[in-house]
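Chemist: A predicted structure for the sequence below; I have some questions about it.
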Amino acid sequence: MDFKLTEEQQMLQETAERLVRDAYTFSNREKFSESEAGFSPEFWKQMGELGLTAIPFPEELGGFGGSGIENMLIMQELGKGICLEPYMESVILAGGLITQLGSDSQKEELLAGIASGELQAAVALEEQQSHYDLSHVTTTATKQDGVWNLNGRKAVVIGGHTAGKILVSARSAGDVRDQSGISLFIVDPNSEGVSRRVYSTVDGRKGCELFLNNAKAELLGTDGEAYDAIHYQAGRAIAALCGEAVGAMRVLCDITLDYLKTRKQFGVPIGKFQVLQHRMVDMISELERATSMAILAACLADDEDSEERSAKLSAAKYMVNRAAQYVSEQSIQLHGGIAMTWEYSGAHYAKRLVMIGHQFGDDDHHLEAYAAQLSI
């Protein structure tokens, strides 16, 4: 296979790289994280102006018709800057769900805003008890006089505190663990019956819990048949997260290597000690293995849903999660005490990698999912 990027893909990567490099110094990131939004609205606006928020959408919907490869390239650069903007949540996941399930009027109304960066969307799929099982839904949806009302509580809605629209999964039929009977709804977070509890996550981002009390909602897609689309788009989100993790790991390896070259002990750089050289080689080996799996995930992210696709995405997420854990732990060990200080960027890369490891399933979850596919 030819793994070389096309000229257009190289230009896209260079555009994203330049934008992140210019805007996301470590000190700037700290300011963005401490702001009310928890990210940089100006940076989000620039992404829209450069067309980065329009990449995944079909050309007829105002996008550039990008694939999982283009998504990976952008996510890698965002990972290098440990950027705080909810690009995956708004553009890839929410945008993907609207593209797959939305009516023509819903696509026209919402996707143009998401593609231009004028509308930030969020997705509320998880609940406190769900533990990576997106079919475990207790939030209920009832229809009365032609109007849908939602009741329940959604957890860990990243970017939900600033979103203009939130896509919420709710059960309109079936038992709490049934895949059938799950519907997807568009909710205005500022409408009556909707409240949010905003909090900071361990990696410096912000999210919220979403409380719904007879909240009015607009159905997205067909009543009770949203799970397949949720499962499919979650696969695209997993591929994107793998790309982001690789970007973050690459920078973490670079700053660790630079530290080994400059930190001196017994009058020589500590990188001269063979045991530390071996650790550094192991880190790079894990990074390259994770890169290969991220490329695999990106290549099949937009394929038709199948058991094989699900198994390979689980394998990729498992391998990337394990590599991220190893690289983070070794980087902290090789840095020593400085790696645990808030002022040093390495600790923040490690924290982001921990969070990525838990989004849409940790390594144990995906190992179990992969093993289940092998036994079929």
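Modeler: Sure thing, it's come through.
Chemist: C-alpha from now on. contacts and neighbour counts both.
Modeler: Will do.
Chemist: centre of the chain versus the lengthiest helix in the chain, how much separation?
Modeler: In the chain, with assignment by DSSP state H, the single longest helix is helix 227-262. Helix 227-262 has its average C-alpha position 9 Å from the chain's average C-alpha position, going by CA atoms, centre = their mean, to the nearest Å.
Chemist: second structure for comparison follows:
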Amino acid sequence: MGFLLNDEQRQLGDSATEFLNAQSPLSLQRRLRDERAPLGFEPALWQQVVELGWPAAVFPEAYDGLGVGYLGLGAVFEAMGRTLAALPLLSSVVLCGELLLAAGSEAQRQRWLPGLVDGQQRLALALDEQGRHHPERIKTHARRNAQGNGWVLDGEKWFVIDGIGAPWLIVVACVLDAQGADAGLGLFMVEATQAGITLQPTRLADSRNHARITLSGVEVADALRLNAAADAAQALDAALDRARICLAAEGLGLLREAFERTNAYLKERVQFDVAIGSFQALQHRMARLYTELEMLHSCVRAALSAIDTPADTQDAELALLASLAKARASDLCEKLMNEAVQLHGGIGVTDEFDLGLMVKRARVLQHSLGDGVFHRERYARLKGF
């Protein structure tokens, strides 16, 4: 398993860093927050990203993709973390795109994937139904309609990432058989504006685009259920693991930026006529944080590399690496950001200081698609404990 980026992947990461530093600095995220932008991102910026080919990075060439792989896309997410760039890349490309690849029929892939690649289509995954991430606990149900040619969906979804403004949703539902018994998970393409759907914006600490969605008697045609022959639970796990790894990569970028800013501040801040960075106790704290950052870097690279491993050699290792990376990222999002605030002293808690924006995004990243507790439990379960 190789952790090093090839030339194409490295160039993608370098170009993402350069582009986001110029076009999506932290000041843009502050403006989006202050304006309470309903989409949580800048549509013009997203269109530029599409033209750069980022959404095409991991899709096969058969669907107009570039096939660069997740090591390359992970470098993009790391660059996004450094500037807090808000883009619907995770929701449309990683979560929904991977579900279509894994569980969609060829006709469904041909219908939806080219639109994700060229930016003409945007999708959001409606999954969680409570305050904590538990993809196994799905109460939203799908039952056959009276005519027997479609489905009726009822339920509620929380914290749908980029749910506001997405024309289509992929809804995860428990399929009920004729007797009302659980017949497994189903994945349904649902138009967000159709009758029976209510979308309510949910603003989290990072001011990004999240939605709470209620489905009441929503009619869905048979053709809009993702391939029923596919294992929906397995496809969902695979898509979630890829998204968790990308979130860990974003967290790595954010944490590196916060660490470097804190390190620079310790060299500049003078107390008792010396820079506070000369105090041994603070040096020890920074050294421990640096060590944990490097450990997270190794976990993220290993997980990204595992995604790019040929499918016939993949096994449960990917799920283990995904939970390992996300657990470490979640824990460090809390620990390092708390340390950064404290080491900055009083200015660390002011809204005018950019570190405050970084803390808020880190808190949401910490809990998105499972926090440290969830993933440590999952890792132990996968190991047979």
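Modeler: Received it, and whenever you're ready, just let me know what you need. As the structure is a computational prediction, the values presented were derived from the model and not from experiment.
Chemist: so which bit of structure 2 is the helix or strand just after the longest helix of structure 1 matched to?
Modeler: Moving toward the C-terminus from helix 227-262 of structure 1, the next helix or strand (DSSP states H and E) is strand 264-265. Alignment of strand 264-265 of structure 1 against structure 2: residues 270-271, by TM-score structural alignment.
Chemist: picking up where we left off before, for the longest helix of structure 1, buried residues please.
Modeler: 227, 229-253, 255-257, 259-260 (16 or more other CA atoms under 10 Å).
Chemist: other SSEs contacting it?
Modeler: Helices and strands touching helix 227-262 of structure 1, by 3 or more CA pairs under 8 Å, 6 or more residues apart in numbering; DSSP states H and E, are helix 68-80, helix 95-101, strand 268-269, helix 274-300, helix 307-335, helix 345-358.
Chemist: contact partners of the third one?
Modeler: If I follow you right, that is strand 268-269 of structure 1. Strand 268-269 of structure 1 is contacted from outside by L260, K261, T262, R263, using CA atoms under 8 Å, 6 or more residues apart in numbering.
Chemist: now with 6 Å?
Modeler: With contact meaning CA atoms under 6 Å, 6 or more residues apart in numbering, strand 268-269 of structure 1 is reached by K261, T262, R263.
Chemist: please apply the same query to the last one.
Modeler: By CA under 6 Å, 6+ apart, the surrounding residues in contact with helix 345-358 of structure 1 are D203, N321, S328, A339, M340.
Chemist: highest neighbour count among the residues you listed?
Modeler: N321 (28 neighbours; other CA atoms under 10 Å).
Chemist: now the equivalent of E70 of structure 1 over in structure 2. Nearest residue, chain neighbours left out?
Modeler: Aligned by TM-score structural alignment, E70 of structure 1 pairs with G72 of structure 2. Using CA to CA, 6 or more residues apart in numbering and skipping the chain neighbours, the partner closest in space to G72 of structure 2 is Q9 (4.2 Å).
Chemist: next, the one you found: secondary structure please.
Modeler: Using DSSP: H, G, I helix; E, B strand; the rest coil, the structure places Q9 of structure 2 in helix.
Chemist: distance of it relative to V93 of structure 2?
Modeler: Q9 of structure 2 sits 17 Å away from V93 of structure 2, going by CA to CA, to the nearest Å.
Chemist: so the residue nearest to G72 of structure 2 sits right up against G74, yeah?
Modeler: No. Assessed by CA atoms under 6 Å, Q9 of structure 2 is found out of contact with G74, at 9.1 Å.
Chemist: circling back to that earlier point, most packed of the helices and strands packed on helix 227-262 of structure 1?
Modeler: Mean neighbours per residue, mean count of other CA atoms under 10 Å, is largest over these for helix 68-80, with a mean of 25.
Chemist: okay, the alignment partner in structure 1 of E294 of structure 2 and D258 of structure 1: tell me how far apart.
Modeler: Using TM-score structural alignment as the criterion, E294 of structure 2 maps onto E288 of structure 1. Noted for E288 of structure 1: a distance of 18 Å to D258 of structure 1, by CA to CA.
Chemist: kindly report the same for I182 of structure 1.
Modeler: Here the distance between I182 of structure 1 and D258 of structure 1 works out to 50 Å (CA to CA).
Chemist: check M47 of structure 1 too.
Modeler: 30 Å.
Chemist: so the closest residue in space to T162 of structure 1 that isn't next to it in sequence, which state does it fall into?
Modeler: Of all residues not flanking T162 of structure 1 in the chain, A37 sits nearest, at 6.6 Å (CA to CA, 6+ apart). For A37 of structure 1, the assignment made with three-state DSSP gives coil.
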